[in-house]
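[1] quick one: sequence plus predicted model below, questions after.
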Amino acid sequence: MTAAVPLAIVVALAENGVIGRDNALPWRLRTDLRRFRDLTWGKPMIMGRRCWDAIGRPLPGRETVLMTRSRGVSPMGAHVASSWEEAKALASRLAAGMGSEEIAVVGGAEIYRLALPETDRLHLTRVHDETPGDVLFPAYDAGSFRETFRERHEAGEADEHAFTFIDLVRR
């Protein structure tokens, strides 16, 4: 089954592919958090259990589809799915009800791996650092996407590393 609405991955990753460390973001980038909010606002988000645990609560202005294999999990403020197909179907129904034209896929690594073959857009924040970590973004065929936007930001008071926003759409 294909999602009724386009899938968009939203991810920040270091130059070495790291996206997490000890179930948390391994950097402090306030500008990226604002972009995350803007890209996901008013949309259903699909995330895995560890991502949900790291955030610790439902995010305002969004609906969360929590994909987990754990039985009996029903955290307040999340819709639970036990498979990728179920998560996409649930997110598609939520998108229709919200009037959203996109489903945001927000992590972690296994959810990204499942989503990549079907993803229509990638919203990357490329962190210009070789940050150590224990979770990596999965490999993907960059030739399957074309760049539509790029904006570099330097490190500063609110952002501990330089980074670049990059938007890609499937060819």
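    Looks like it arrived, so ask away. Note that the structure is a prediction, hence the values are computed from the model and not measured.
[2] switch to C-alpha atoms for all contacts and neighbour counts from now on
    Noted.
[3] settle this for me: Arg62 is touching Lys43, isn't it.
    Yes - here Arg62 lies in contact with Lys43, judged by C-alpha atoms under 8 Å, at a distance of 5.3 Å.
[4] before we go on, here's another structure to hold up against the first:
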Amino acid sequence: MSDAAWSEPVRGVGMVWARSTDGVIGADGGMPWHVPEDLAHFRQVTGSATVVMGRRTWDALPPRFRPLPGRRNVVLTRDPSWAAEGAVPVHDLATALDTDEPVWVIGGGQVYAAALPFADRVSETVIDVQVDGDTVAPTLDDGWQRVDDGDWHQSRNGGVRYRFVEWSRRS
């Protein structure tokens, strides 16, 4: 299946992440690898949709990429006084997901866990490494089906293997 076929959530809420083969998605507030092809995939998948993230994920983005260009950047925060140029601060997940536009949840771990019951699909990049980390991807149970296993590719950045895997919630 082509990436273009997966450019929007099927029914509204998608989740996108990159994880190691042992499930790690983050370490010390960042990603424990750099795979340029994954970043390009992320840009392609999230397109011009609304992206929903936690405040720590916002803070982890390099300042030159905040807000993520071409997308409405919704940031979940518990701090009622928090504000950042280009961010739409919200204080609960229901408000973050209340839109008629396609939504992609982009992290972090707590936001993924809270949003999983509302998601219809997951686009994940599996990075063929095992790393230490402090944040792991949600576990997808038998309510999810893998719709595209993706082929393994070699990154031009150090030769690490990666693949794009697509999941859909079972009807």
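    Looks like it arrived, so ask away. As the structure is a prediction and not an experimental result, all values here were calculated from the model.
[5] any chance you could map the strands in structure 1?
    7-14, 18-20, 44-48, 63-67, 78-81, 103-107, 121-127, 135-136, 145-153, 163-170 (DSSP state E).
[6] centre-most residue in structure 1?
    For structure 1, the residue nearest the mean C-alpha position is Val106 (1.9 Å; C-alpha atoms, centre = their mean).
[7] mind listing what that residue touches?
    Residues in contact with Val106 of structure 1, defined by C-alpha atoms under 8 Å, 6 or more residues apart in numbering, are 9-11, 45-47, 112.
[8] what residue of structure 2 matches up with Phe36 of structure 1?
    In structure 2, Phe36 of structure 1 lines up with Phe42, judged by TM-score structural alignment.
[9] in space, what's closest to its match - neighbours in sequence excluded?
    Residue nearest to Phe42 of structure 2 in three dimensions, not counting chain neighbours: Val16, with 7.4 Å by C-alpha to C-alpha, 6 or more residues apart in numbering.
[10] how near is the one you found to Arg78 of structure 2?
    Distance from Val16 of structure 2 to Arg78 of structure 2, counting by C-alpha to C-alpha, to the nearest Å: 23 Å.
[11] give me the number of residues near the equivalent of Val73 of structure 1 over in structure 2?
    Counting by TM-score structural alignment, Val73 of structure 1 lines up with Trp82 in structure 2. Trp82 of structure 2 has 14 neighbours, counted by other C-alpha atoms under 10 Å.
[12] again, but for Ser70 of structure 1
    Neighbours of Ser70 of structure 1 under the rule other C-alpha under 10 Å: 11.
[13] need the contact list for it.
    Ser70 of structure 1 makes contact with Ser82, according to C-alpha under 8 Å, 6+ apart.
[14] residue contacts, Arg62 of structure 1?
    The neighbours of Arg62 of structure 1, taking C-alpha under 8 Å, 6+ apart as the test, are 40-45.
[15] that one -> structure 2?
    With TM-score structural alignment as the criterion, the equivalent of Arg62 of structure 1 in structure 2 is Arg71.
[16] with Leu7 of structure 1 instead?
    Matched across to structure 2, Leu7 of structure 1 falls on Val13, judged by TM-score structural alignment.
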